[in-house]
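# can't give you the sequence, but here's the structure:
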């Protein structure tokens, strides 16, 4: 199945003033309500990474879990979960992050990666880049490296992909929206 940028963008809802006044939230849940769109998104990522040299897929809570688990299954790679504070039951590493509207801690089990592992990090959207950068820090603290960051949508005006680039982290998205684009 060929990826259709227009078809995917047409399903992503723009929710004004969420989670705070002035933001336009990009709601990807309609993509997952369409089996064809879901397959298109997953297949688009699988095709990009099928012959890539990485060892694990890292999925960021919560929408990244949906996408990451499907891609991990398709590529037969182990899945690493990056969660908000207090959600993992064993010994964890924590990393603070600030998205501009939320300060939080991202956590991962401290024994899930080791030196030499390469992680493809997946979430739904590249916005400020803060969560991806926190996950990358956790990955590096375990001696592993980030292969690339992947998302369905990039919001370039929020400069997350630029922050990732500045941090030496390559990024990829299937589509992008201007902040004012409906």
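Now that the structure is in, tell me what you want to look at. Since this is a predicted model, take the numbers as computed values, not measurements. Residues are numbered from 1 along each chain as shown.
# contacts and neighbour counts: CA atoms only from here.
Will do.
# and the top helix by length along the chain, what does it pack onto?
Ranked by number of residues, the top helix in the chain under DSSP state H is helix 35-49. Under the contact criterion of 3 or more CA pairs under 8 Å, 6 or more residues apart in numbering; DSSP states H and E, helix 35-49 touches helix 5-11, helix 29-32, helix 63-75, strand 171-176.
# quick one: which of the ones you listed is nearest residue 133?
strand 171-176 (11.3 Å; CA to CA).
# could you give the angle of that closest one to helix 35-49?
Put simply, strand 171-176 runs at 150 degrees to helix 35-49, going by axes from the mean of the first three to the mean of the last three CA atoms, to 10 degrees.
# below is an additional structure, to be compared with the one above:
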């Protein structure tokens, strides 16, 4: 039986969450469907097929789910890029701007060897701040970013342009208009 559903068909939209005027794109419905989840993982991998990728890095938190599955498919290791204070070993940190304030992500210093190629995976690309912080962490450890793969892009928020301006290849499975 052929699956005629698109990635967008698996994503639930929740109006006014977490604030009024926001259309929250909930990918947990995608994760909950075996066919949809498998399709998303395969589609996230496709543009990078044949490229030498040594590790997959997932951005907290839904990037862990997707990134772990992508790393498994590729038969390579997974690197969590976590919010500050969550990693137990030697780590480096990178600050980034949020709409209201600042946040920090961290990575273990021994997670990447100099020269290794890393694919960054997350569920959603909005302003690109978290992904940019992840890119900077990987590069500070001597890694090379093979690209960034997302399920959803919110083009109006400019994340793709921000990452592409850094020289990073960006791939998204679908896009939704509005914030």
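The structure has been received and is ready for your questions. These figures come from a predicted structure and were not determined experimentally.
# ok so, going back, ok, average deviation of the longest helix of the first structure from the second structure?
For helix 35-49 of the first structure, the mean deviation from the second structure after alignment is 1.6 Å (mean CA distance after the TM-score superposition for the first structure).
# which parts of that helix are buried?
Buried residues in helix 35-49 of the first structure, counting neighbours by 16 or more other CA atoms under 10 Å, are found at 37, 38, 39, 40, 41, 42, 43, 44, 45, 46.
# cool, and stretch 107-123 of the second structure?
Buried residues in stretch 107-123 of the second structure (16+ other CA under 10 Å): 107-109, 111-112, 116-123.
# swap in stretch 94-110 of the second structure?
94, 95, 96, 104, 105, 106, 107, 108, 109.
# by contact count, what packs against whichever strand or helix holds the second one?
Using DSSP states H and E, residue 95 of the second structure sits within strand 91-98. Applying 3+ CA pairs under 8 Å, 6+ apart, one finds that strand 91-98 of the second structure contacts strand 101-108, helix 129-140.
# JSON lines for these, including distance to residue 162 of the second structure?
Formatted as JSON lines, those follow (distance: least, CA to CA, whole Å):
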{"stretch": "strand 101-108", "distance to residue 162 of the second structure": "18"}
{"stretch": "helix 129-140", "distance to residue 162 of the second structure": "8"}
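# looking at the ones you listed, which is nearest to residue 53 of the second structure?
Closest to residue 53 of the second structure of these, according to CA to CA: helix 129-140, at 13.3 Å.
# distance from that closest one to the first structure after superposition?
Helix 129-140 of the second structure sits 0.4 Å off on average (mean CA distance after the TM-score superposition for the first structure).
# contacts for that helix?
Contact partners of helix 129-140 of the second structure, identified using CA atoms under 8 Å, 6 or more residues apart in numbering, comprise 59, 81, 92-98, 105-107, 112, 118, 120, 125, 144-145, 148, 159, 163.
# so it matches what in the first structure?
Helix 129-140 of the second structure lines up with residues 130-141 of the first structure when matched by TM-score structural alignment.
# and the longest helix of the first structure with helix 63-75, angle?
Going by the same axes, to 10 degrees, helix 35-49 of the first structure makes 70 degrees with helix 63-75.
# tell me the helix or strand right after helix 35-49 of the first structure.
strand 56-60.
# thought residue 74 was touching residue 54 of the second structure, still the case?
No - Residue 54 of the second structure is beyond contact range of residue 74, at 9.1 Å (criterion: CA atoms under 8 Å).
# I am finished for the moment; much appreciated.
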